[in-house]
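J.: Have a look; sequence and predicted model below, questions after that.
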Amino acid sequence: MRRVPSPLRPDFDRICADLGFAFAYADDEPYWDETVRYEFTMEEVECDLEAPTAELHAMCLELASRAVQDGRMLRQLGVPEMAWDAVAASWRAREPSLYGRFDLCFGGDGPAKLLEFNGDTPTSLYEAAVFQWHWLEAGRTQGWLPRDADQFTSIHEALIARWREVWPDRRLHFAAMDNVEDRGTVYYLADTAVQADRVVDVLRIDEIGLRGDRFVDLTDAPIDVLFKLYPWEWLLRDPFGHSAGMATVRMVEPAWKMMLSSKGVLPLLWRLAPGHPNLLPAFFEGEADSEALGHSWVRKPVHSREGANITIVERGAASSRTGGPYTGPAVLQAFHPLPVFDGMRPVVGSWIVGDRPCGMGIREDATAITGNRSRFVPHAIT
């Protein structure tokens, strides 16, 4: 694994416009950064990233199968008791999952370490699935990448196949908050469903209505299957999440993914497989066993997103801290510094669609905590 300078395409802004990449910049700062790239060997991708992702996913499913029968584990995962029956019914029915993203610490000099699993509403999908593949093809054509360069990304094809495989309903609804990144992600996912011969409707979360016991769209058409880019823990705090419509709609992601959309999976996975080479020691805050972490750890709220409310403690003192709105129970995870390349710290987002690893995207930052302003950098296999 190495970080290599890369040319910025002179028609970059036009390419973004043509491909609908409306959030390539954030507040006039580049979010997508193609002035550098990360290069990997095929062995690093297949053995050090793809294979561990498959194993970690299997471990998460095993964890879910145990947690769904254990009230204490459900509480530790932050699943409210009012949702336990729905989670159990969803798990027993094996309601299908679409996707997830494992965030991994990897620098090419040791096993990848799981930082967290984004099992409910992971973003940076379009960038990983489409835009970086377009960048790769341009590089191979224009000569700044070898002609035989490859990339670990079959996300796009996997999403189309997944819609065809497990959602026979021809009409699907998609909803998100009204911001440019969420809209872009939802429109991209809706497009993959269209390519799977589905009829789609896209709307804002606050445009969903209720008629009797059915959610409806703006035309009063019933919503039978809803992809929601809206976290389960938010949904369950809303009147929306307590309404009769919840009993008649199929959600993507399904209710059982509540168990895996929490950083509570980190200590529970460590309890399930202590010493696993791809896990870091982790404990719930306040547990006596957490003393094993010594004087260095990372504190993460059980529910938090985009690097918010994270504290890194080194040798007993906070070295990095982010603000944000998240409070409540937290986990403590062993501090494992991100690798540093030219002063930047990358995190590998390893994607799974259904049950199969199928691609990755890289976010990097000069700071020790990856946040919502960290840049996306493309990769190539050379």
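T.: Ah, there it is.
J.: For the rest of this, base every contact and every neighbour count on C-alpha atoms.
T.: Will do.
J.: buried sites along the host helix or strand of residue 51?
T.: Under the criterion of DSSP states H and E, residue 51 resides in helix 51-67. Buried residues in helix 51-67, counted by 16 or more other CA atoms under 10 Å: 52, 53, 54, 56, 57, 60, 63, 64, 65, 67.
J.: Tell me how many other residues crowd the residue lying closest to the third one once chain neighbours are set aside.
T.: Excluding its sequence neighbours, the residue lying closest to residue 54 (CA to CA, 6 or more residues apart in numbering) is residue 357, at 6.0 Å. Using other CA atoms under 10 Å, residue 357 is surrounded by 27 other residues.
J.: was I right about residue 357 contacting residue 158?
T.: No - with contact defined as CA atoms under 8 Å, residue 357 does not reach residue 158; the gap is 9.5 Å.
J.: returning to what we had before: can you list the buried residues of helix 51-67 in a markdown table and add distance to residue 215?
T.: Listed next are those as a markdown table, based on distance: CA to CA, whole Å:
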| residue | distance to residue 215 |
| --- | --- |
| 52 | 39 |
| 53 | 36 |
| 54 | 35 |
| 56 | 35 |
| 57 | 32 |
| 60 | 31 |
| 63 | 32 |
| 64 | 28 |
| 65 | 30 |
| 67 | 30 |
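J.: try it against this one:
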Amino acid sequence: MRTLGWEWAIEEACQNYVAREAVQLTEAGAEMLLEAADSLYDMLVESIPDPIPDEFLQRLAIPANLWEAVRHSWNDERHWHLYGRFDLALTPEGPKLLEFNADTATSLPETAVVQWASLVAAGQGNEDSQANGLFECLEDQFRHWRTLNIDRQATLLLVYLPGSAEDEANCAVLAEAARAAGFADLHICPVDDMKVSVAGEDRGIWAETAPQQWQKFDFLFKLVPWEILAEEEPELTADLTQLQLTRDVVIANPAYSLLFQSKGLLAHLWDVFPHHPLLLEASLAPLPGHHVRKPLFGREGQNVAEIEPDGRMTAEVPGEFGQQPQLYQRWAELPADAQGRLYQAGVFWAGEACAIGFRREAGVITNLSEFVPHVLV
């Protein structure tokens, strides 16, 4: 880790966060998870109506000031979806989709590097010991994104929410993949340090790459959720939309990733593919029986509540998303170990399903739940 310059991966906090054990996964089990993610992505794309009506965007709770950007990016293939992470429940009936983190999925460092390093450190690391092609697929995705937009300069700015070392580390992984794909000119900074102009010669996005030295960037990766931008920075959202329409900047993940990010799409998927073996029953109205309730744009497990078969609600995870529209999804029992910890599979998609990682927790899986590496047996 130190050779790579990744000091953050060996800090005490990270050691406590990454489990000291690995999930044993058969090759057939890994292939089942990867195939499920590929099938689910195809289903997501197939389910989006063309053209996209206002009623559909309203149902998914897409902010109205993003509708133009969503439609434009969906209809122009040069706006490329780089990656996302499927959260899956391994049930006795097979994998079931819990949700898709399509816009700003994290745990890239843990999945791509730390879990592999943990196997190497344990003397069990070889090319066949883990389902983990995440970095290579990210590199391919960046290369394809660049090829689709060959008329733009290969300059890439990566921004994240201020004060988040975790998000900065995720951007560092993406920057390494982009550099390997031919983006020679990159810069990482908090989103507050990015300057956006829609007028005159300064039109575009800029960052101070050195003291008093400002540079314009043609490509932008933002580890900032679209819906948060739309709500908290409406002027910036309008400017970014305008710059996209005139091709002064190309943004990933594209605005249309918000269609996949909205948990309202899970209800739509159930309508389009009723009783599909990879899906859990989901609705925008309360369900009978055992189910969960979660906000359409909730994050990190916040405001998720379990509803018992008799209608009683167990303790809700505290959070700031309780006022959002809610999704109701059939309960799925996660596999548990002898200590009662539940295991949730995360499968990264980057052009194809390419890497697996696990999270475990005695209760609802959140961003603070342990990350568990895996080893193929």
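T.: Great, that's in hand. Everything quoted here is computed from the prediction, not taken from an experiment.
J.: ok so, going back, from residue 52 of structure 1, how far off is the residue nearest to residue 54 of structure 1?
T.: 9 Å (CA to CA, to the nearest Å).
J.: rewinding a little: which SS state does the residue nearest to residue 54 of structure 1 fall under?
T.: Under DSSP: H, G, I helix; E, B strand; the rest coil, the three-state class of residue 357 of structure 1 is strand.
J.: any idea what it aligns with in structure 2?
T.: Here residue 357 of structure 1 is matched to residue 353 in structure 2, going by TM-score structural alignment.
J.: Just to check, that match is in contact with residue 37?
T.: Yes - look at residue 353 of structure 2 against residue 37 with CA under 8 Å: they come within range, at 5.8 Å.
J.: Mind listing the shared neighbours of those two?
T.: residue 347 (CA atoms under 8 Å, 6 or more residues apart in numbering).
J.: List the contacts of the one residue sitting closest to the centre of structure 1.
T.: Structure 1 has residue 122 as the residue nearest its centroid, 2.9 Å off, counting by CA atoms, centre = their mean. The contact partners of residue 122 of structure 1, taken as CA under 8 Å, 6+ apart, are 100, 101.
J.: Now check structure 1 for the residue matching residue 222 of structure 2.
T.: Match for residue 222 of structure 2 (TM-score structural alignment): residue 228.
J.: cool, and residue 341 of structure 2?
T.: Using TM-score structural alignment, residue 341 of structure 2 sits opposite residue 344 in structure 1.
J.: Now do the same contact list for that match.
T.: 364, 365, 366, 367.
J.: What remains of these once you look at structure 2?
T.: Using both residues aligned by TM-score structural alignment, their matches' CA atoms under 8 Å, structure 2 keeps these contacts from those: 364, 365, 366, 367.
J.: Which residue is the nearest non-sequential neighbour of the first one?
T.: So the one you mean is residue 364 of structure 1. Nearest to residue 364 of structure 1 is residue 346, by CA to CA, 6+ apart, at 4.1 Å.
J.: And that neighbour, how far from residue 49 of structure 1?
T.: Applying CA to CA to residue 346 of structure 1 and residue 49 of structure 1 gives a distance of 14 Å.
J.: ok now do the spatially most distant residue from the centre of structure 1, which residues does it touch?
T.: Largest separation from the mean C-alpha position in structure 1: residue 212, at 33.9 Å (CA atoms, centre = their mean). Contact analysis of residue 212 of structure 1 by CA under 8 Å, 6+ apart lists 244, 245.
J.: Burial check on the aligned partner of residue 59 of structure 2 in structure 1, number of neighbours?
T.: In structure 1, the residue matched to residue 59 of structure 2 (TM-score structural alignment) is residue 76. Around residue 76 of structure 1 sit 22 other residues, with neighbours defined as other CA under 10 Å.
J.: What segments of the stretch 51-200 of structure 1 are helices?
T.: For the stretch 51-200 of structure 1, the helices defined by DSSP state H, counting those that start in this stretch cover 51-67, 71-76, 84-92, 125-126, 132-142, 155-166, 180-195.
J.: Looking at those, which one is packed in the most?
T.: Each of the helices of the stretch 51-200 of structure 1 was scored by mean neighbour count; the highest is helix 125-126, a mean of 22, by mean count of other CA atoms under 10 Å.
J.: What residues does residue 37 of structure 1 make contact with?
T.: Contacts of residue 37 of structure 1 (CA under 8 Å, 6+ apart): 3, 4, 5, 6, 377, 378, 379, 380.
J.: what kind of secondary structure is the second one in?
T.: Classification of residue 4 of structure 1 by three-state DSSP places it in strand.
J.: Run a quick neighbour tally on it.
T.: Residues near residue 4 of structure 1, counting by other CA under 10 Å: 13.
J.: can you check the fifth one too?
T.: As a burial measure, residue 377 of structure 1 scores 22 neighbours (other CA under 10 Å).
J.: tell me the helices in the stretch 201-350 of structure 1, going along the chain?
T.: 232-235, 265-272.
J.: In the stretch 101-250 of structure 2, what residue spans correspond to strands?
T.: Taking DSSP state E, counting those that start in this stretch as the criterion, the stretch 101-250 of structure 2 carries its strands at 155-160, 185-190, 195-197, 204-210, 213-217, 219-223, 250-252.
J.: From the contact counts, what lies against the fifth one?
T.: For strand 213-217 of structure 2, the helices and strands in contact under the criterion 3 or more CA pairs under 8 Å, 6 or more residues apart in numbering; DSSP states H and E are strand 155-160, strand 204-210.
J.: what's the closest of the ones you listed to residue 238 of structure 2?
T.: Between residue 238 of structure 2 and these, the shortest gap by CA to CA is with strand 204-210, which sits at 12.9 Å.
J.: and the contacts of residue 344 of structure 1, which are buried?
T.: 364, 365.
J.: In strands only, show me the contacts of residue 344 of structure 1.
T.: Among the contacts of residue 344 of structure 1, the members found in strands (DSSP state E) are 364, 365.
J.: Just put the contacts of residue 344 of structure 1 in TSV and tack on distance to residue 109 of structure 1.
T.: Below are these laid out as TSV (distance: CA to CA, whole Å):
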residue	distance to residue 109 of structure 1
364	18
365	20
366	20
367	21
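J.: Redo the strands of the stretch 101-250 of structure 2 as JSON lines? Include mean neighbour count.
T.: As requested, the strands of the stretch 101-250 of structure 2 are exported to JSON lines (neighbours: other CA atoms under 10 Å):
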{"stretch": "strand 155-160", "mean neighbour count": "23"}
{"stretch": "strand 185-190", "mean neighbour count": "18"}
{"stretch": "strand 195-197", "mean neighbour count": "15"}
{"stretch": "strand 204-210", "mean neighbour count": "17"}
{"stretch": "strand 213-217", "mean neighbour count": "16"}
{"stretch": "strand 219-223", "mean neighbour count": "22"}
{"stretch": "strand 250-252", "mean neighbour count": "24"}
